[in-house]
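**Q** With the sequence up front, the predicted model follows.
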Amino acid sequence: MGFSTSGAVAILLIAGLISAGAIVPAVQSSADAVEHAFNDRTNHAVAIDNTDIALRNVTYDGDDDTVTVTVENDGTTTLAVADTDLLLDGDYVTDRRTAVDGGDDRTAWAPGETLTITIDRDAQPQRALVATKGGVSEATGNVTVVS
């Protein structure tokens, strides 16, 4: 082997080491991102497993033209009132009043507490659905009429 062959091998070896030095951090960064995403997915699944709600009743008052929805937090996760959605007859409700165990200034409802949602509506709904941020929901077609 002459000098040119040895020099070429040395150059290829150095180029291989430089390439490996650039590739290894990228692969490690990708592996870290995948691990982080897996942990996030696991934590999200645990939070959903620990979330449960019970739609206690839906009442329509024809005299006051109001609908009152009562939901209990039956899970072990504290839920945000703002992240709890209500649909009446498939329509998303945005204009609503909320109270947690009678307090209308509460932003969260802990396990065992009751959320009351009141809506002004001039027609009796046939169906109500309450959903939490994680997608846990409860629906009913049983609307009690009070006049």
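**A** Alright, I've got the coordinates.

**Q** From now on I want contacts and neighbour counts done on CA atoms only, so please keep to that.
**A** Fine.

**Q** How about the contacts made by residue 68?
**A** Under the criterion of CA atoms under 8 Å, 6 or more residues apart in numbering, the contact list for residue 68 reads 58, 59, 60, 116, 117, 118, 119.

**Q** Quick check: the two most widely separated of the residues you listed?
**A** Using CA to CA, the two most remote members of those are 60 and 116, lying 13.3 Å apart.

**Q** can you give me the helices for the chain?
**A** With helices called from DSSP state H, the chain shows them at 3-49.

**Q** give me the number of residues near the closest residue to residue 72 other than its chain neighbours?
**A** Nearest in space to residue 72, with sequence neighbours left out and distances taken as CA to CA, 6 or more residues apart in numbering, is residue 114 at 4.4 Å. By the measure other CA atoms under 10 Å, the count of residues near residue 114 is 21.

**Q** for residue 114, what are its contacts?
**A** 70, 71, 72, 73, 100, 101.

**Q** And it, how close does it get to residue 142?
**A** Using CA to CA, to the nearest Å, one obtains 19 Å as the distance from residue 114 to residue 142.

**Q** cool, residue 11 as well?
**A** Taken as CA to CA, the span from residue 11 to residue 142 is 79 Å.

**Q** cool, residue 45 as well?
**A** Noted for residue 45: a distance of 30 Å to residue 142, by CA to CA.

**Q** thinking residue 143 is in contact with residue 55, fair?
**A** No. In terms of CA atoms under 8 Å, residue 143 does not count as a neighbour of residue 55; the distance is 11.2 Å.

**Q** second one coming, line it up with the first:
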Amino acid sequence: MGFSVSGAAALIFLSLFIAFGALYTATDNSFQQVTDAQDDRTDRALETKNTALELSSAVYDTGADELTVTANNTGATTLSLNATSLLIDNSFQTNWEANASVDGNGETDLWLPGETVTITLNTTSQPASVSLTAPSGISASAEVTT
């Protein structure tokens, strides 16, 4: 065997070593991303299971043209008012958080388990229904009464 055969064999083994290193790195990164995605899915499923809302009342005051919605966080998950959606007659409402208070505190965004949020909005006519939806997709609806 001459130098060219030994050199070619060394070059082939070195190339295989480099290729195996690249393959291992790519496989390890892919496996880690799949594992992280499965962990995120499990966390979201647990959050959804632990989220519960109860819309205790939706009252329209015809004299003041005000809609007052009262809801309870009956689950074990802390909710954010900014991430919670309010629909009135299936119409998405924006900036309603400024008119909301959690257990009398209008400055907080956090809606802890066991706390009650009260939302007071000015409307020109009596809506038929109200719905609150948590970030996890859990929703509570109620008909508006007078």
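**A** That came through fine. Being a predicted model, the structure only gives us computed values, none of them experimental.

**Q** Tell me how the two chains score on TM-score.
**A** The pair, once superposed, lands on a TM-score of 0.90 when counted by TM-score structural alignment, normalised by the length of structure 2; 143 aligned residues with a CA RMSD of 1.4 Å.

**Q** that older thread, can you turn the buried subset of the contacts of residue 114 of structure 1 into a selection I can paste into PyMOL?
**A** Buried residues within those, as defined by 16 or more other CA atoms under 10 Å, are selected in PyMOL through the command that follows:
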select buried, resi 70+71+72+73+100
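
**Q** Mind checking which of the contacts of residue 114 of structure 1 land in strands?
**A** Secondary structure defined by DSSP state E assigns 70, 71, 72, 73, 100 of these to strands.

**Q** Is it correct that the fourth one is in contact with residue 108?
**A** No. Counting by CA under 8 Å, residue 73 of structure 1 stays clear of residue 108, with 10.5 Å between them.

**Q** Please identify every residue contacting each of those two.
**A** residue 79.

**Q** And for the equivalent of residue 117 of structure 2 over in structure 1, the neighbour number?
**A** If you follow residue 117 of structure 2 across to structure 1 using TM-score structural alignment, you land on residue 115. Taking other CA under 10 Å as the neighbour definition, residue 115 of structure 1 ends up with a count of 26.

**Q** which of residue 60 and residue 116 of structure 1 has more neighbours?
**A** Taking other CA under 10 Å, residue 60 of structure 1 and residue 116 do not tie; residue 60 has more neighbours (25 against 21).

**Q** Could you pull up the contacting residues of that one?
**A** The contact partners of residue 60 of structure 1, taken as CA under 8 Å, 6+ apart, are 66, 67, 68, 124, 125, 143, 144, 145, 146.

**Q** Filter those residues down to just the buried residues.
**A** Members of the contacts of residue 60 of structure 1 classed as buried by 16+ other CA under 10 Å are 66, 67, 68, 124, 125, 143.

**Q** In terms of distance to residue 24 of structure 1, which of these ranks first?
**A** Taking CA to CA as the measure, residue 24 of structure 1 sits nearest to residue 68 out of these, at 59.3 Å.

**Q** For that closest one, which non-adjacent residue is spatially closest?
**A** Of all residues not flanking residue 68 of structure 1 in the chain, residue 118 sits nearest, at 4.5 Å (CA to CA, 6+ apart).

**Q** Residue 53 of structure 2 now?
**A** Take residue 53 of structure 2 and drop its neighbours on the chain: the residue closest to it by CA to CA, 6+ apart is residue 73, 5.0 Å away.

**Q** Then residue 136 of structure 2?
**A** residue 48 is the one closest to residue 136 of structure 2 (CA to CA, 6+ apart), at 5.4 Å.

**Q** repeat for residue 70 of structure 2
**A** residue 118 (4.6 Å).

**Q** That neighbour: what's it in contact with?
**A** Counting by CA under 8 Å, 6+ apart, residue 118 of structure 2 makes contact with 68, 69, 70, 71, 100, 101, 102, 103, 104.

**Q** now do residue 98 of structure 1
**A** The neighbourhood of residue 98 of structure 1, defined by CA under 8 Å, 6+ apart, consists of 81, 104, 115, 116, 117, 118.

**Q** Aligned to the second one, what sits in structure 2?
**A** Think residue 104 of structure 1. Under the pairing rule here (TM-score structural alignment), the equivalent of residue 104 of structure 1 within structure 2 is residue 106.
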